[in-house]
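Undergrad: need coordinates for the following:
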Amino acid sequence: MIIKHCPKEFTVRERSIVCHKKDDCIVATIEKVDWDTTLLVKEMAKALAISQKSVGYAGLKDKTSASVQKFSFYGVPEEKVLSLNIPGVEVKDVERGDRINIGDLEGNEFDIVVRKIKRPKPELGKDIQKGLDRFSEWHGFINYFGYQRFGLQRPVTAEVGKLIVKKDYEGAALTYIGKPYPLDPMSEVRREFLDDMDFKKAYEAFPQGLRYERAMLFSLAHEGKDFKDCFKALPERLLKLFVHAYQSKLFNEIVKRRIEDVPPNVAEIGDHIIMDRYERKATTMVNRSNIERVSRMIEGEISVSAPLIGSRTILPNSTIGSIAKEIMEREELDFKDFENHTFRPFDSSGTQREILARYSDLRYEVLDDEIYGSTRCDLGFFLKKGQYATEYLAQLLGEEALPERIDDT
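TA: Here you go, the predicted model:
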C-alpha cells in the first residue's frame, strides 16, 4: 500500500509552542507544499537577506507533503515576511514571539490518504478494528523509529553511524559517498567511484543533486582533508543524524525483542519508566514498592523506556537491560565508543525513549480507491513529537505504507 500519491494526501499541521518572554522575532504560520524544511529555510533566508541561523523552526517535515508549521525570523520586519513570494509557500499569519527551536512543539496533526490497499473494504475494516483492540490492550502502539530515520532508497545512515562510533572514518566516508543500493538511481556513479577511488573524477561525475557527497568529495580532492575532516563539509544537523540513526536501529531491535518476551504495557522490576512532569520528561526506576502504582499508571501517559545507547547509558536490571547487553556484545560495543571529544556532532551521551506511543483524535474512512481500483483509507490523527505516522499506520493497518515513488508492486 502507498502514501503520498500527491503532497496534499499527506498533510501535517504542527501544534506549535510559541513563547513570549522576549518577543524579539516575527513568528509566521506558513503553509508549504512539496518543500523540504531545510531547503525552504535556505530559500526564505535568501529572499529576506538574512542568515539561515536567523530562521527558527520546531521540526523537519517531509518534502512530499503539505505542511503547516511556524517559523521564527530574527532581524526582519513583519511586512517583509508577509511579502514572501515563493512557489508552493503561503504565509498565513504573523505575530511577535520568541525564537522557535527544534522540539518547540506539542506534536503533529496528520491527514493521510493510504491507497493501493489490496484487501476488500470489509476485510480492511476488520483488520483496523484488530489494530485498535491491540492498541487498547497495550494503551498505545509500539514507539519504533520509522524508516525515514534510516533512509528508504538508500538506507545508509545507520551503517555510517556505526562506522563513526567505531572511529572508522574512512569506512564511514566511503560508505556514505559510494555504497550503491538497488533502488538508488545514482548507484552506478557510486560504484564507479568505489572502483577507482578518484576523488576529483567523482566530484565532476556526481550530479549537483548529490550536494552533500560532492561537498565531501571536494574536501577530499581539492582541500586535502582526511576522511574524518571531510565530514565537516556537511551541516551539523546531518552530522548528528548518523550516530542517532545507529542508536535508533539498536533501540528498535531492543524493543522488538523485548515485546516478544514481555508485553509493552507490562513493567518489570528494574525497568526504567518515563513520565511527563511539569512539561518535562522525568525518568524513574521500577521497584518492589512502586510496581503496582506504575502498572496502573501505564494505562495513562507513562511508559516503560528503552535506551538509545550512548556514553552515559545505564542499562536497567531487567529484560530490556539483558537484551541491550547481548546486542552490545554482538556489535562489539562499549559505552565509551559513543564519546567523541574531538568532533562534538559525533559525540552522544545517550538517552531514553518510551517503548509505547500514544495517539488521539483518530478518525478514518474505508473507501474505494478510484485511482488503483483497490481500497483506500483516509485517516486523521494526532501524535506527540518524535512519534512516526508511518509506524502508526503500519501497526494499525497491518502493513507498511511506502511513498508512491518507492512502491514497486
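
Undergrad: only C-alpha atoms from now on, for both contacts and neighbour counts.
TA: Noted.

Undergrad: ranges for the helices of the protein?
TA: In the chain, the helices defined using DSSP state H lie at 37-48, 78-82, 121-138, 157-165, 169-178, 187-196, 199-205, 211-222, 236-261, 291-297, 319-330, 389-397.

Undergrad: one more, for comparison:
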Amino acid sequence: MMNCLIPFQVLNPAIINQEHTSSKFIEQVKRSHPDNYFKIMANKNSFRDIKIQERQHIQWFIASERLEITVQVKFTPDDSHGKMEVLSLANKVSVERHTIEGEFETLSSGILTIEVNNEKRLADRVVWFRVKQASLSKSHLFEGIFNMIYSSACGGNDRIATERDLATVLERAFHFIDSLLNGRMKLKDMVDLKAIFCNKNINVRDEVKKLFSYRLIANANNQQEPANNIEATEQEIKQVCEWLQIYQYYSYINIIVTCVQRFNIISNENADETISSIIQISDENCSLREITERYRNLKQRFRKLTNQHLQLIKTASECSNVIQMMEKAELYTTHGRRRFQELRDNLTTQFQLQERNNMILNSWIIIYGLCEPFTMKARTLEDFVDSVAKLPYFEDTPVTHMQSK
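TA: Okay, the predicted model is just below:
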C-alpha cells in the first residue's frame, strides 16, 4: 500500500565489510554462481552489466581475488533517460581481503553496472560479484497491524468494506503505530504481532524505518501540523529498534526453549534452571518504553542473534529430522569432519559438469554448516547462542535448503 512512493533509495551506501573476507565470499560464489566474475586486463577498463527487474530490493557484493581494485557501481533506471544513480565513488578501494557491498531499492527496472578501472596497473584483475534481487515486500508490521484492526472492525461482517470503513481502519492503525513508535504500547496489546515477529523473518531496523516513513506520509496527506510532520532522527529510529529487537527476542522465547530441549543441547546440570529462568520472564503490562530495563537479561543473552539466526533456530526445531540425520551420521567428530571433507572434495570433482548434482551438493554443504550448533553439546545457553552467532555469513536461502530436505 505504501511502497510505491519512493522510486529509488540507497539503503546502505557502499562500504568495505571487514567481517566478510574475500576468500570465503569468492569460494561461496564459485559454488553457487560460477559465472559471476569478469577479468580486467592490465592497462584496461572493464565492466559488467546486470539486469535489474522492477520493484526490487537489491544487495550487491564485490570482491577481488588478490589485488586492489578501483571500482565504481552505478544504477541506470530504464525510465531515467540516461540519468544514473552512483552507488559507490570511483575511488581506490582495497578489497583484496574483504568485500565491498551496498544495498538499494528501486521501483524501476534498469541496469546495475560494475566498472573496474585497471588503466594504471600492470597486472590483470579478476573480480567476483553477487547481486541479490528480492521483490519489494510490504512492511510486515504495517500489514499485520492493518489486518489486526481490520479483522476487529470489519472481520465479523459479511458486507464489503466501504471507503469510509477503510479510512477508519487506517486512522486506528496509525494511532496504534503512534503508540508503538513512542513506546507507550503495552506488550499485552501486541500479542497478535508475536506471530509476525516469529514467522516473517522480521528485520527490525527495516520495519521501523518503514513505519516512520508511512507515518510521515500519512501525516502529510492528512495535512498535519508541521510539528507532527518531521522526519524521524537516527536516534529515534535506534531507540525504537532497541525496543522492538528485545520484543523480537521475547517473541522467540518458547521457540528457543523448544529447540534447546528437543535436541538436548545444554549438557550441564543447571539446564532446567536456565530454561526456567527464561520461561518465567513475562510481564505483559510492561510498555515498550520500559522493555529495555525490564528485559535487560533477555537482551544480554540474545544480543548476538540476528533475525536470520532466530529464523534458523525456528527452522531447525521444525526440521528436526535433518538435525537428527546429521547427528546420527557423526559428521562433527574429528573423524567425521575428515570424512565429510574427503567426500565433499571427491563429489565436487565428480559433479563439476553436472549442474543438478552440483546444486544438491552445494545445498548439502550449506546444511552441514548450519546444523552444527544443533548437534553439539553446549555448557550453557550462552554457549549455544555463541555457536549459532558464529556461523559463517549466510543468506535467507539456506533455511529454505533445510526446509526442503
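
Undergrad: TM value for the aligned chains?
TA: Comparing the two superposed chains by TM-score structural alignment, normalised by the length of structure 2, the resulting TM-score equals 0.29, with 186 aligned residues with a Cα RMSD of 6.5 Å.

Undergrad: returning to what we had before: pick the most buried one from the helices of structure 1.
TA: For the helices of structure 1, the largest average neighbour count (mean count of other Cα atoms under 10 Å) is found in helix 157-165, namely a mean of 23.

Undergrad: helices or strands up against that one?
TA: Secondary-structure packing of helix 157-165 of structure 1 (3 or more Cα pairs under 8 Å, 6 or more residues apart in numbering; DSSP states H and E): helix 169-178, helix 236-261.

Undergrad: as JSON lines, those with distance to residue 92 of structure 1 would be great.
TA: Output for those, formatted as JSON lines (distance: least, Cα to Cα, whole Å):
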{"stretch": "helix 169-178", "distance to residue 92 of structure 1": "39"}
{"stretch": "helix 236-261", "distance to residue 92 of structure 1": "27"}
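
Undergrad: looking at those, which is closest to residue 111 of structure 1?
TA: helix 236-261 (25.7 Å; Cα to Cα).

Undergrad: wasn't residue 105 of structure 2 part of a strand?
TA: Yes. Residue 105 of structure 2 forms part of a strand when assessed by DSSP: H, G, I helix; E, B strand; the rest coil.

Undergrad: how about it, nearest residue that isn't a chain neighbour?
TA: Nearest residue to residue 105 of structure 2, sequence neighbours excluded (Cα to Cα, 6 or more residues apart in numbering): residue 57, at 4.5 Å.

Undergrad: what helix or strand is the one you found located in?
TA: strand 56-64 (DSSP states H and E).

Undergrad: same question, residue 143 of structure 2
TA: With DSSP H and E as the test, residue 143 of structure 2 turns up in helix 140-154.

Undergrad: which other helices and strands does that helix contact?
TA: helix 163-181, helix 194-199, helix 204-221.

Undergrad: my guess is the residue nearest to residue 105 of structure 2 meets residue 206, correct?
TA: No. Using Cα atoms under 8 Å, residue 57 of structure 2 makes no contact with residue 206, being 11.6 Å away.

Undergrad: now do the strands in structure 2.
TA: 8-21, 37-40, 44-52, 56-64, 69-77, 85-88, 92-93, 98-106, 110-118, 125-135 (DSSP state E).

Undergrad: which residues sit against the second one?
TA: Residues lying outside strand 37-40 of structure 2 but in contact with it, judged by Cα atoms under 8 Å, 6 or more residues apart in numbering, are 46, 47, 48, 116, 118, 124, 125, 126, 127, 128, 129.

Undergrad: the third one too?
TA: Strand 44-52 of structure 2 is contacted from outside by 38-40, 109-119, 133, using Cα under 8 Å, 6+ apart.

Undergrad: and the angle from that strand to strand 125-135?
TA: 10 degrees (axes from the mean of the first three to the mean of the last three Cα atoms, to 10 degrees).
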